[in-house]
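**Q** here's a sequence, model it:
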Amino acid sequence: MTTYRWFRQGIIGVVGGALLVTLVGCSTPLTTREKGALIGGGAGVGTGALLGGGTGAVIGGALGAGGGLLVGDQLQK
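**A** This next block holds a predicted model:
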């Protein structure tokens, strides 16, 4: 059971990393709002995976992206 949990967390990390590389590799520079959402989402996924397993990573990523988007939006104004 423990092996499956580590495997699932590893898959979430790899998919999150691939998404991060894909978004960062865009041809146009990211706005402050987009950077905030990206950093917040990454931090939320990492924290959620450490604290809550697979479900926590999804919830943490969504909350982190939303929070990062709001902070980035305020910084851009």
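
**Q** every contact and neighbour count from this point should use C-alpha atoms.
**A** Noted.

**Q** buried residues in stretch 52-67?
**A** 53-54, 56-67 (16 or more other Cα atoms under 10 Å).

**Q** could you dump those to CSV with distance to Gly17 and secondary structure?
**A** Below are these laid out as CSV (distance: Cα to Cα, whole Å; DSSP: H, G, I helix; E, B strand; the rest coil):
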residue, distance to Gly17, secondary structure
Gly53, 17, helix
Gly54, 15, helix
Gly56, 17, helix
Ala57, 13, helix
Val58, 14, helix
Ile59, 17, helix
Gly60, 15, helix
Gly61, 13, helix
Ala62, 15, helix
Leu63, 18, helix
Gly64, 15, helix
Ala65, 15, helix
Gly66, 18, helix
Gly67, 19, helix
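
**Q** now show me the structure for the sequence below, then we'll compare the two:
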Amino acid sequence: MAIKSLCIVLLSMTLLAGCDHLSHQQQRALSGGAIGAAGGVAVSAITGGSLLTGGLIGGAGGAAIGALTK
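**A** Next up is the predicted model:
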């Protein structure tokens, strides 16, 4: 159990460290993609659609909008 928890913590820290030196446009694209994916999954769950498809479409749309806005 302790090894599993340690692996999860190390993986999370590694993923977060990769976001350290992003430009403002890259940060907006990343956050837009995350918000869009969460929204797409939520809408798919409510409507009974595929969660994977909803997450992919929402994430792609959110990342595109986040990257294009100032």
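
**Q** what does the superposition give as a TM-score?
**A** TM-score of the superposed chains, computed with TM-score structural alignment, normalised by the length of the second structure, equals 0.61; 51 aligned residues with a Cα RMSD of 2.1 Å.

**Q** on that earlier part again, of the buried residues of stretch 52-67 of the first structure, closest to Gly25 of the first structure?
**A** Ala65 (18.3 Å; Cα to Cα).

**Q** ok, the closest one - contacts?
**A** By Cα atoms under 8 Å, 6 or more residues apart in numbering, the residues touching Ala65 of the first structure are Gly36, Ala37, Leu38, Ile39, Gly40, Gly41, Gly42, Gly44.

**Q** show me the subset of these that the second structure keeps too.
**A** Checking those against the second structure (both residues aligned by TM-score structural alignment, their matches' Cα atoms under 8 Å), the contacts still present are Gly36, Ala37, Leu38, Ile39, Gly40, Gly41, Gly42, Gly44.

**Q** what residue of the first structure takes the place of Leu16 of the second structure?
**A** Leu16 of the second structure maps onto Cys26 in the first structure, with residues paired by TM-score structural alignment.

**Q** SS state for its match?
**A** For Cys26 of the first structure, the secondary structure call by DSSP: H, G, I helix; E, B strand; the rest coil comes out as coil.
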